[in-house]
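**Q** Quick one, fold the following:
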Amino acid sequence: MSTSVATPPTRAGRLRHSIDWLLGLSLLSSLPLASVFFCDLWFRSDYRFFPLLMIVPLVMPVWRGRKQPQAGSGSRQSVKDIPRGPISLGLWFASGLSAICAPLLFSPWLAMLALTLSWCAWILVRMGQTPWPQLLKWTLPLLVLLLLPLSERSDPLPSFSSSVTYASSSLLDLLGIANAPAEQRLQLQNGSYDVAAACRGLGNPYLLFSAAILLCMSTRCSLSLGLLTVGSAPLWSWGGSVLLATASAWLVEKQGMFVWLEERLWIAQAM
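**A** Sure, this is the predicted structure:
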């Protein structure tokens, strides 16, 4: 006659329970100061797309986590022998250090870094059967969020717009259109064209870079193809902005059509 013996909770179960509490504690401690980081980005119209970099990484693991392979199912995983426990502990330590330094230095960026590291540590343990490339895709948008500039002084878009201005001026010279580049504007005979307007909105290199990352996340493309797509995004942004600025300046000079109005709306005036 066999008797059933109740099994105590496993070490992995206790670890996961503590991981959930650590994630909640990190949210409570760092979210108030990180909200300053969010508000600064929201009031700068060029970076209002940043919620996509937060919502998608939070939703994708929950949605795809139901389909993740179980242990012993025979699924092949790349670099599966790398221990995840020590890496997770290291991320938690770095997250706690960032959370402590954030209020002392009043740094919203450090608070956002603490939240990002804690999320990476949590997903590393919770999604233990998920391949490493998939985990990287889920966390990369949050890392891109940390690259967004916090102030106008650190914003590279003015330099990007100046580069587009001089490149567009060279193309207009080849087309025989008289122009004079001036910082982020093109002076034409029939008026002036604001090149910075072409580099904002859809021409924003950060927006295209983020869109390339989210596209690679949703399509499950290979790692090499994903790196090529993401790495070429800034070049596509620069080339597209140059062509758009050149075509828009040509329309202003030859047809009197203003493609951009008030630096935000894309308007084609009727002739």
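**Q** For the rest of this, base every contact and every neighbour count on C-alpha atoms.
**A** Will do.
**Q** Give me the residues contacting the helix or strand where residue 90 lies.
**A** For residue 90, the host element (DSSP states H and E) is helix 84-105. For helix 84-105, contacts defined as C-alpha atoms under 8 Å, 6 or more residues apart in numbering pick out 26, 29-30, 33, 107-111, 113-118, 120-122, 124-125, 128.
**Q** Stretch 214-229 now?
**A** If you take C-alpha under 8 Å, 6+ apart as the criterion, stretch 214-229 is touched by 56, 133, 137, 138, 141, 212, 213.
**Q** what's the helix or strand for the last one?
**A** Assigning secondary structure by DSSP H and E places residue 213 in helix 205-219.
**Q** ok so, going back, and the contacts of stretch 214-229, which are buried?
**A** Neighbour-count burial (16 or more other C-alpha atoms under 10 Å) is assigned, among the contacts of stretch 214-229, to 56, 137, 138, 141, 212, 213.
**Q** possible to save the residues you listed as JSON lines with distance to residue 246?
**A** What follows is the buried ones among the contacts of stretch 214-229, written out as JSON lines (distance: C-alpha to C-alpha, whole Å):
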{"residue": "56", "distance to residue 246": "35"}
{"residue": "137", "distance to residue 246": "36"}
{"residue": "138", "distance to residue 246": "37"}
{"residue": "141", "distance to residue 246": "32"}
{"residue": "212", "distance to residue 246": "25"}
{"residue": "213", "distance to residue 246": "28"}
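**Q** nearest to residue 163, of those?
**A** Within those, distances to residue 163 taken as C-alpha to C-alpha reach their minimum at residue 212, with 22.4 Å.
**Q** Out of the contacts of stretch 214-229, list just those in helices.
**A** For the contacts of stretch 214-229, the ones inside helices are 56, 133, 137, 138, 141, 212, 213, with DSSP state H as the criterion.
**Q** What separation do you get for the closest residue to residue 140 other than its chain neighbours and residue 247?
**A** Spatial nearest neighbour of residue 140, chain neighbours left out: residue 213 (7.7 Å); criterion: C-alpha to C-alpha, 6 or more residues apart in numbering. To residue 247, residue 213 is 28 Å away according to C-alpha to C-alpha, to the nearest Å.
**Q** Also residue 51?
**A** Counting by C-alpha to C-alpha, the gap from residue 51 to residue 247 is 32 Å.
**Q** So for the two, which residue has more residues nearby?
**A** residue 247 (16 against 13; other C-alpha atoms under 10 Å).
**Q** and that one, what element?
**A** Using DSSP H and E, residue 247 maps to helix 223-254.
**Q** Then residue 25?
**A** Assigned by DSSP H and E, residue 25 falls in helix 11-42.
**Q** Alongside the first, I'd like the structure of this one:
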Amino acid sequence: MRVFFKAVPILIIMLGFLVRPLDALGDSGHDVLLKKAYELKEQYKETEALAVYEQIIAADESNLEALCQASLLHSLMGNRFSDDTRKLNHFSTARTYAHRAFLLDSTGARSNYAMALSLASLAMVSGPKQRLALIGETKSYLDGALAADETYADAWHLLGRWYFKMANLNFAEITTYKVMLGGMTEKTATNKDAIYAMEMAILHNPNNLRYYFDLANIYQEMKNKEACVYTLQRAMAQNINLQTKEELELSRRCKIMLQAFQK
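**A** Next up is the predicted model:
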């Protein structure tokens, strides 16, 4: 079964905001830096944005926004490395920040999603037994995120990936999971559950190419050619403005998959 799933120097001075210690700026200083970090992130300057978020955290350990955003950025950046050691460093830090955010707001959509993403990311670089434990733990946080915000597209997407993984465990994984749970008491996940969650992600954010690509992969694994082609055609019809290397690569892979089916 297929598995889905610039470094830039830290600025010494950020528009003059770092001339004074961040503590001296007070809450207004935090707000200014949060705005700056958001702008950097929107410009796809994740390294610089992360540096600002972590500066805020160093001065204010209970800044929920900075904790959530730093966690999400570490999860995102960790995926860009090929070696597991660097991935693990980012993913572990992502979980640390997410857990701190969750302790501050255990019912919030952002804190729950940050926890879920960090656990799902760590699962990719863990051994078989720990991977299953982390995957199993992810579900409750996704449920928490969607209970707080049922339009949270990224949470729906990650839930779709969770359902697909659980619906396609091999015999050894099923056995191990049963032992860990003391019996399979949870509702069995299905590919239909995965499809529904992916469609909900697309409904709430139709401009994310990853959602279509992962949904198409589910249909491909199910050998549903018609649905796979239709999903890829929907993706292409969106004319999504591609900004990053990841998006360009996803677009290329979608086109290759579609061409292969249309031969």
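**Q** where does the TM-score land?
**A** Remark: TM-score between the superposed chains equals 0.26 [TM-score structural alignment, normalised by the length of structure 2]; 112 aligned residues with a C-alpha RMSD of 5.8 Å.
**Q** What are the buried residues along stretch 160-171 of structure 2?
**A** 160, 161, 162, 163, 164, 165, 166, 167.
**Q** closest to residue 236 of structure 1 among the buried ones among the contacts of stretch 214-229 of structure 1?
**A** Once C-alpha to C-alpha is applied, the member of those that ends up nearest residue 236 of structure 1 is residue 212, at 10.7 Å.
**Q** any idea how far that closest one is from residue 122 of structure 1?
**A** Residue 212 of structure 1 is 25 Å from residue 122 of structure 1, where distance means C-alpha to C-alpha.
**Q** likewise residue 53 of structure 1?
**A** For residue 53 of structure 1, the distance to residue 122 of structure 1 - C-alpha to C-alpha - is 18 Å.
**Q** Kindly report the same for residue 145 of structure 1.
**A** Applying C-alpha to C-alpha to residue 145 of structure 1 and residue 122 of structure 1 gives a distance of 18 Å.
**Q** now the helices for structure 2?
**A** 22-42, 46-59, 64-78, 84-104, 109-123, 128-148, 153-167, 171-181, 191-204, 209-221, 225-237, 245-262.
**Q** Not counting its own residues, what contacts the fifth one?
**A** With C-alpha under 8 Å, 6+ apart as the test, helix 109-123 of structure 2 has contacts from 68, 71-72, 75, 79, 88, 91-92, 94-95, 98-99, 101-102, 105-106, 130-132, 134-135, 137-139, 141-142, 144-149, 152, 155, 158.
**Q** If we use 6 Å, what do you get?
**A** The contact list for helix 109-123 of structure 2 (C-alpha atoms under 6 Å, 6 or more residues apart in numbering) reads 68, 72, 91, 94-95, 98, 101-102, 131, 134-135, 138, 141, 144-145, 148-149.
**Q** can you check the third one too?
**A** Helix 64-78 of structure 2 has contacts (C-alpha under 6 Å, 6+ apart) with 50, 53, 87, 90, 91, 94, 97, 98, 101, 111, 114.
**Q** how about the residues you listed in CSV, adding neighbour count?
**A** Converted to CSV, these look like this (neighbours: other C-alpha atoms under 10 Å):
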residue, neighbour count
50, 24
53, 25
87, 22
90, 24
91, 30
94, 30
97, 27
98, 29
101, 27
111, 29
114, 30
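**Q** what's the neighbour count on residue 55 of structure 1?
**A** By other C-alpha under 10 Å, neighbour count at residue 55 of structure 1 equals 12.
**Q** how much space between residue 236 of structure 1 and residue 172 of structure 1?
**A** 20 Å.
**Q** If you could redo that for residue 144 of structure 1, that was the one I meant.
**A** From residue 144 of structure 1 to residue 172 of structure 1 the distance is 35 Å (C-alpha to C-alpha).
**Q** more crowded one of the two?
**A** residue 172 (19 against 15).
**Q** which secondary structure elements does the helix or strand harbouring the more buried one contact?
**A** Using DSSP H and E, the element containing residue 172 of structure 1 is helix 157-174. On a contact count with 3 or more C-alpha pairs under 6 Å, 6 or more residues apart in numbering; DSSP states H and E, helix 157-174 of structure 1 meets helix 223-254.
**Q** Buried ones in the helix it packs on, by neighbour count?
**A** Counting neighbours by 16+ other C-alpha under 10 Å, helix 223-254 of structure 1 gives 226, 229-230, 233-234, 236-250, 252-253 as buried.
**Q** Check stretch 71-80 of structure 2 too.
**A** By 16+ other C-alpha under 10 Å, the buried positions in stretch 71-80 of structure 2 come out as 71, 72, 73, 74, 75, 76, 77, 78, 79.
**Q** which outside residues touch stretch 35-48 of structure 2?
**A** 49, 52.
**Q** so how far is residue 232 of structure 2 from residue 175 of structure 2?
**A** Distance from residue 175 of structure 2 to residue 232 of structure 2, by C-alpha to C-alpha: 35 Å.
**Q** close enough to count as contact, residue 242 of structure 1 and residue 164?
**A** Yes: using C-alpha atoms under 6 Å, residue 242 of structure 1 is in contact with residue 164, at 5.3 Å.
**Q** returning to what we had before: tell me the angle of the helix holding residue 172 of structure 1 relative to helix 205-219?
**A** Taking axes from the mean of the first three to the mean of the last three C-alpha atoms, to 10 degrees, one finds helix 157-174 of structure 1 and helix 205-219 inclined to each other by 100 degrees.
**Q** how big is the angle separating helix 157-174 of structure 1 from helix 223-254?
**A** Using the same axes, to 10 degrees: helix 157-174 of structure 1 against helix 223-254 is 60 degrees.
**Q** following helix 157-174 of structure 1, which helix or strand comes up?
**A** Immediately after helix 157-174 of structure 1, counting by DSSP H and E, sits strand 179-182.
**Q** what sits up against the following helix or strand past that next one?
**A** Using DSSP H and E, the helix or strand that follows strand 179-182 of structure 1 in sequence is strand 185-188. The contact list for strand 185-188 of structure 1 (C-alpha under 6 Å, 6+ apart) reads 179, 180, 192, 193, 194, 195.
**Q** Kind regards, and thank you for your time.
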